[in-house]
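# following is a predicted model, sequence given first.
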Amino acid sequence: MTNNNPFNLIPLIPTGRNETDNVNLYSPDDMITIYEQQFLTEVPDDQLTEFLPALKAFYDIDDNTLDISAVIFDAIGDAAIIYNHKIKVGDYQLLGELVKESILEETEEQSKDQANNDSNDAQAFTIDCLRTFYINEIQIPYHFNLFIQGDGYSTLTEKNTVLEKLYWFVHDGFDEHLLGNPDDVISLESINAELNKLGIREMDLTTVHAVVNYIEDHIIDDAMADALNEKMDAAE
């Protein structure tokens, strides 16, 4: 018996045929699934040239369907495909209350006159936060302390989960890896070992940097910003 699904693609039911009756049509959600599988299916190197024809034959679709699937993914998908990894942002939690911080800012007059010892307090806050991310549908927490001052903010991330270690791997300087405690060094090999335990394929340096960029771009969304603004308004 021949295997007509050698790449273990997800069976999907078409909604019908196109106008010329030469390929299948699928629901938007299923077309997103087809699009994702182009990148998320692990394919042996010696079968790479066979994969795309096999995918199109399995679903009975053409290149135009794949193009439409990509457009739909960009339009309504809630995730990104980053070098064969599906990255998705999840919910957030504010784990504590806002803590007021006192930041001393030098005034313009003080810059001109060192004898003037007056200073102004610039209002700032910190708060403990948690954001959930998903890699290939596997949930991974990202714990960080958020510092807010005016319209700007910065984060200080834990070093416990593999996503937190990805951040530090990217942002720790080369000298820190040389001068620090060898037991504390976060290497690409140690990160990939953790990913392997979670059932997530390995990442190269390009993928790691792209994933960290995605995390930083999505760590605060509109809902979280609104919740933080409400807390700051109440605190002031």
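Here it is on my side, so go on.
# contacts and neighbour counts: CA atoms only from here.
Will do.
# strands of the chain, start to end?
16-17, 24-25, 79-82, 85-94, 99-105, 120-135, 138-149, 152-157 (DSSP state E).
# Serialize these to TSV and add fields for distance to residue 39 and mean neighbour count.
Converted to TSV, those look like this (distance: least, C-alpha to C-alpha, whole Å; neighbours: other C-alpha atoms under 10 Å):
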stretch	distance to residue 39	mean neighbour count
strand 16-17	25	13
strand 24-25	20	18
strand 79-82	7	17
strand 85-94	8	18
strand 99-105	44	14
strand 120-135	13	17
strand 138-149	17	18
strand 152-157	30	13
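# then this one, side by side with the first:
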Amino acid sequence: MRWRTIRTDQTGLSLVELLVSVVLLGVCLVMISGLYVSATRTLGSATALGTSTREASNGMNAIARSIRAATANPVASPALADPAISEASNESLTLYAYVNLGFSTQQPVKIRLAVDAERRLVETRWASIPHSGGLFTFETTALSSRILAQTVSPSGSGLPLFSFADSAGVVVPVDVAPTPVQLRSIVTVTVTLTVQASATDARNAVTLSNTVGMPNVRLAGGGP
């Protein structure tokens, strides 16, 4: 009788209970996969934001160091020295940088800070050639070149990378190549650097802005 009872016992999960269990399992899997995808996206976004922040910070520091060291370049003729910033536009500038030229053996360098065709911010340097009377010219072949930021926000999407002002705070226009008189009047450069993950992905873009003075130009009479 016991054996017969065991053989005929049909207790277990019904079809309805099995279906409910499958549905519940599916809901749990969807929730877990959703949390995983969300966590992955959050981590990727945080990583991209951190990378852009570091890149923007390092690029801004390098730019500011070069601009602060800018100094006019004395020449034999005419009497006026070449302006500290020799070329200026919204996305590039070229300057001479050297400190205490009359009292130091340190030689100047010519530096260009510019955005290239791939939207990279590149710093290019040229070494100087000393001449009699403490004067210098510069090599035609670049001494070094390095990338300060991999992807700068496309022009037109915000403020220009570089804007220039005189000692009174009046903006010096650079839509057309500025004249030597205008270049000599520049004593501050406002840098607005926006770095993003790629040229088409601005979701984690980081923008830093800094107005950098040129103390050597002011001391030389370019401003108060």
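Thanks, I have it. All of these numbers come straight from a predicted model, not from anything done at the bench.
# need the TM-score from the superposition.
Remark: TM-score between the superposed chains equals 0.24 [TM-score structural alignment, normalised by the length of the second structure]; 86 aligned residues with a C-alpha RMSD of 5.3 Å.
# hmm, back to that, same list, the strands of the first structure, but as JSON lines with distance to residue 210 of the first structure please.
Listed next are those as JSON lines, based on distance: least, C-alpha to C-alpha, whole Å:
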{"stretch": "strand 16-17", "distance to residue 210 of the first structure": "38"}
{"stretch": "strand 24-25", "distance to residue 210 of the first structure": "33"}
{"stretch": "strand 79-82", "distance to residue 210 of the first structure": "7"}
{"stretch": "strand 85-94", "distance to residue 210 of the first structure": "10"}
{"stretch": "strand 99-105", "distance to residue 210 of the first structure": "32"}
{"stretch": "strand 120-135", "distance to residue 210 of the first structure": "13"}
{"stretch": "strand 138-149", "distance to residue 210 of the first structure": "16"}
{"stretch": "strand 152-157", "distance to residue 210 of the first structure": "18"}
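# mind checking which of those is nearest residue 197 of the first structure?
Closest of the strands of the first structure to residue 197 of the first structure is strand 138-149, at 11.5 Å (criterion: C-alpha to C-alpha).
# tell me what the closest one is packed against?
Applying 3 or more C-alpha pairs under 8 Å, 6 or more residues apart in numbering; DSSP states H and E, one finds that strand 138-149 of the first structure contacts strand 120-135, strand 152-157, helix 162-171.
# residue contacts, the closest residue to residue 141 of the first structure other than its chain neighbours?
Once flanking residues are discounted, residue 141 of the first structure sits nearest to residue 132: 4.6 Å by C-alpha to C-alpha, 6 or more residues apart in numbering. Neighbouring residues of residue 132 of the first structure by C-alpha atoms under 8 Å, 6 or more residues apart in numbering: 89-92, 139-142.
# from those, pick the one nearest residue 217 of the first structure.
The closest of the contacts of residue 132 of the first structure to residue 217 of the first structure turns out to be residue 89 (C-alpha to C-alpha; 10.1 Å).
# okay, the spatially closest residue to that closest one that is not a sequence neighbour and residue 163 of the first structure: tell me how far apart.
Spatial nearest neighbour of residue 89 of the first structure, chain neighbours left out: residue 133 (4.5 Å); criterion: C-alpha to C-alpha, 6+ apart. Applying C-alpha to C-alpha, to the nearest Å, the value for residue 133 of the first structure to residue 163 of the first structure is 8 Å.
# repeat for residue 59 of the first structure
Distance from residue 59 of the first structure to residue 163 of the first structure, counting by C-alpha to C-alpha: 35 Å.
# more neighbours: which of these two?
Shown here are residue 59 of the first structure and residue 163; by other C-alpha atoms under 10 Å, residue 163 has more neighbours (26 against 19).
# circling back: any chance of the helices and strands packed on strand 138-149 of the first structure in CSV, with distance to residue 208 of the first structure too?
As requested, these are exported to CSV (distance: least, C-alpha to C-alpha, whole Å):
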stretch, distance to residue 208 of the first structure
strand 120-135, 12
strand 152-157, 16
helix 162-171, 7
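# do you know which of the ones you listed lies nearest residue 100 of the first structure?
Of all these, strand 120-135 comes closest under C-alpha to C-alpha, at 4.6 Å.
# contacts only, for residue 93 of the first structure.
Residue 93 of the first structure neighbours (C-alpha under 8 Å, 6+ apart): 129-131.
# relative to residue 79 of the first structure, how far out is the residue nearest to residue 28 of the first structure when sequence neighbours are not counted?
Excluding its sequence neighbours, the residue lying closest to residue 28 of the first structure (C-alpha to C-alpha, 6+ apart) is residue 72, at 6.8 Å. Using C-alpha to C-alpha, one gets 12 Å for the distance from residue 72 of the first structure to residue 79 of the first structure.
# count the residues that sit near the residue nearest to residue 149 of the second structure when sequence neighbours are not counted.
For residue 149 of the second structure, ignoring the flanking residues on the chain, the nearest one in space by C-alpha to C-alpha, 6+ apart is residue 121 at 5.1 Å. By other C-alpha under 10 Å, 24 other residues sit near residue 121 of the second structure.
# then the one 3 residues further on?
A count of nearby residues for residue 124 of the second structure, using other C-alpha under 10 Å, gives 16.
# what helix or strand is it on?
Using DSSP states H and E, residue 124 of the second structure maps to strand 121-131.
# other SSEs contacting that strand?
Against strand 121-131 of the second structure (3+ C-alpha pairs under 8 Å, 6+ apart) you get strand 109-115, strand 135-138, strand 144-149.
# give me the helices and strands touching the last one, please.
Packing partners of strand 144-149 of the second structure (3+ C-alpha pairs under 8 Å, 6+ apart): helix 15-68, strand 121-131.
# spit out the contact partners of residue 82 of the first structure.
The contact partners of residue 82 of the first structure, by C-alpha under 8 Å, 6+ apart, come to 207, 210-211.
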